[in-house]
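Visitor: 3D, please:
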Amino acid sequence: MAQQVRGVVARAKGEAVSVETITVPDPGPGEAVVAVQACGVCHTDLHYREGGINDEFPFLLGHEAAGVVESVGEGVTDVAPGDFVVLNWRAVCGVCRACRRGKPWYCFATHNAAQKMTLDSGEALSPALGIGAFAEKTLVHSGQCTKVNPAAKPEVAGLLGCGVMAGLGAAINTGGVGRGDSIAVIGCGGVGAAAIAGANLAGATTIIAVDIDDKKLQWAKEFGATHTVNSRENDAVEAIQQLTDGNGADVVVDAVGRPETFRQAFYARDLAGTAVLVGVPTPEMTIELPLIDVFGRGGATKSSWYGDCLPSRDFPMLVDLHLQGRLPLERFVSETISLDKVEEAFHRMERGEVLRSVVVL
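Guide: This is a model prediction of the structure:
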């Protein structure tokens, strides 16, 4: 039987969000209803509200979530009612050309629920990243539910669902940073801080945090940065080179996603090093580089989708590392809030006052 619950909805571009009654249908084949316990406030949700993703309003916001499976539809065998899960927005299909090549983290046909959640009026909602977890309950494809150790607190486990995984994976999975390597991370908000935490976890010995905000640079130190550079006061490329014997870093992660920061990442890497773009640019942004520099510097420039993660592999492992005290996920949680405080949390995020506000239900 369909259920009515409270959820945070963006009705129109640029308008303040509102808490409204939404209808969650019973799960159909391959679907699951999840009772959401916590959901992080991610910049992507703000992009949805501002019309920066698409114009398929109204949106049911929220996607960085953990909770308990309440019910499943026909044919679901990978999760069961009562399972504690982190939600993901790239449920792999297993049959597309990327999956068949053994690279499911690039899956080109990821799954979402077939049914729609709706407003009281019957108007269909577009769930953010196919999840819509600023709600007491949400309907997703069962493949979007990744079972993890229930000993983890929901407000920290859920952060793996987007921002932390994106940053950590950009450093480890995409950039391939490892023991003894050097890495620079440009932009030290939630995603950048996660890249620093990932580099520290992987054994990098020189971890350079770059930002224009001293508060974020202080946060970066707490996650393992060995050096900090305020790029409002110093040339970022020169500073990174000076800290790496004049060579540049083995890996440079651009967690901002602007032409000027990607240019910094490109020139701040060592010869044959790797520049990784994980910050999300807007559609009108372009970049021009001398082709001889692209050729002459060698190495690689990569984009990182969701930290090139495989949720079924990475989420349980990272939760276990957190429970062992080796991955300080709790440090990302700046505050916990209720559903009706999401709009205020957006403003605090825009002002750079928090790493993550987390809605707890």
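Visitor: could you use CA atoms for every contact and neighbour count after this?
Guide: Noted.
Visitor: strands of the stretch 201-350 of the chain, start to end?
Guide: 206-211, 227-230, 249-254, 269-277, 300-303, 333-337 (DSSP state E, counting those that start in this stretch).
Visitor: let's see this one next to it:
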Amino acid sequence: MSQTVQGVIARSKGAPVEIVDIVIPDPGPHDVVVRVQACGVCHTDSHYRDGGINDEFPFLLGHEAAGIVETVGDQVTHVEPGEFVILNWRAVCGECRACKRGRPWYCFDSSNASKKMTLTDGTELSPALGIGAFADRTLVHERQCTKVDPEVDPAVAGLLGCGVMAGLGAAINTGNVARGDTVAVLGCGGVGDAAIAGARLAGARTIIAVDRDPRKLEWAKDFGATHTIDASTEDVEEKVKEYTDSFGADVVIDAVGRPETWKQAFYSRDLAGTVVLVGVPTPDMTIEMPLIDLFSHGGALKSSWYGDCLPERDFPTLIDLYRQGRLPLERFVTERIPLDQVEQSFAAMHRGDVLRSVVVR
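Guide: Next up, the predicted model:
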């Protein structure tokens, strides 16, 4: 039987979000109803609200979530009612060309629920990243649920569902940071600090945090930064080289996603070093550079999609590292808020006051 719950929607471009009644249908054969316990407020949700993703309004916002499986479809085998899961937006299909070539972290046909959640008048909702978790419950495909240790705080666990995983994976999976490497991270919000934590976990010897906000540079030290650069007053390329024996960093991660920061990343790396773009640019951004520079610097220029993660592999492993005290996931949770404060949390996020606001139920 369908059920009516409360959820946060973006009804039109740029309009304040609203709390409304939404209808969760009975799950299809491979669908799952999850009772949401916590959901982080991510920049991507703000992009949806502002029309920066697409115009398929109204959106049911929220995607960085953890909760309890309540109801499952009649062909579900992946999870059972009562299990604690982190929701993910890369439900690997196993059949697309990426999966068949042994690169499932690039899966091009990720699964979503077979039915649509709606408003009470029948208007179909577009769930953010196929999840829609600023709600009491949400409907997802079974493969969007990754089981992890149920003893973990949902507010902490849920952050692996997007931003924290993106940053950790940018360092570990995409950047392949190795023991003894030098690493620079441009942008020290949630994703950037997660990249710093990932570089530390991988054994980098020098980790340079770059930002324009002194508060964020202080936060970055808590996650493992060994040096900081205030980009508002210091020359980023010059200082990175100063901290890396004049060579530049082995891996530079752009967690901002702007042309100027990407160029800084490019020119701050060592010869044959790696640049990883994990900050998401807007469609209007362009970049122009001398082609000879791309050739002469060598190395690798990579984009990191969701930290090139495999949720079934990475989420449980990272939760174990957190439980061992080796990964400080709890430091990303700046505040816990009720569902009716999502709009205010967007403002706090844009001011740089928080790493993550987390809606708890």
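Visitor: give me the TM-score for this pair.
Guide: The TM-score (TM-score structural alignment, normalised by the length of structure 1) is 0.99; 361 aligned residues with a CA RMSD of 0.5 Å.
Visitor: on that earlier part again, deepest-packed of the strands of the stretch 201-350 of structure 1, please.
Guide: strand 249-254 (a mean of 32; mean count of other CA atoms under 10 Å).
Visitor: what helices or strands is that one leaning on?
Guide: strand 182-186, helix 190-202, helix 259-268, strand 269-277 (3 or more CA pairs under 8 Å, 6 or more residues apart in numbering; DSSP states H and E).
Visitor: 6 Å instead, please
Guide: strand 182-186, strand 269-277 (3 or more CA pairs under 6 Å, 6 or more residues apart in numbering; DSSP states H and E).
Visitor: okay if I get those as a markdown table plus distance to Val8 of structure 1?
Guide: Formatted as a markdown table, those follow (distance: least, CA to CA, whole Å):
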| stretch | distance to Val8 of structure 1 |
| --- | --- |
| strand 182-186 | 32 |
| strand 269-277 | 30 |
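Visitor: tell me which of these sits nearest to Ala220 of structure 1.
Guide: strand 182-186 (9.5 Å; CA to CA).
Visitor: chain center to the closest one, what's the gap?
Guide: Remark: strand 182-186 of structure 1 is offset 18 Å from the chain centroid, using CA atoms, centre = their mean, to the nearest Å.
Visitor: quick check, central residue of structure 2?
Guide: Gly163 (2.1 Å; CA atoms, centre = their mean).
Visitor: and Tyr106 of structure 2, what's its match in structure 1?
Guide: Mapped onto structure 1 by TM-score structural alignment, Tyr106 of structure 2 lines up with Tyr106.
Visitor: tally of neighbours for that match?
Guide: 21 (other CA atoms under 10 Å).
Visitor: distance of it relative to Arg97 of structure 1?
Guide: Distance check for Tyr106 of structure 1 against Arg97 of structure 1: by CA to CA, to the nearest Å, it reads 9 Å.
Visitor: next one: the residue of structure 1 most remote from its centre from Ala12 of structure 1, what distance?
Guide: Within structure 1, Ile292 marks the point farthest from the mean C-alpha position, 33.7 Å out by CA atoms, centre = their mean. Ile292 of structure 1 sits 46 Å away from Ala12 of structure 1, going by CA to CA.
Visitor: returning to that earlier point: so the residue farthest from the centre of structure 1 versus Val253 of structure 1, what's the distance?
Guide: Ile292 of structure 1 is 22 Å from Val253 of structure 1, by CA to CA.
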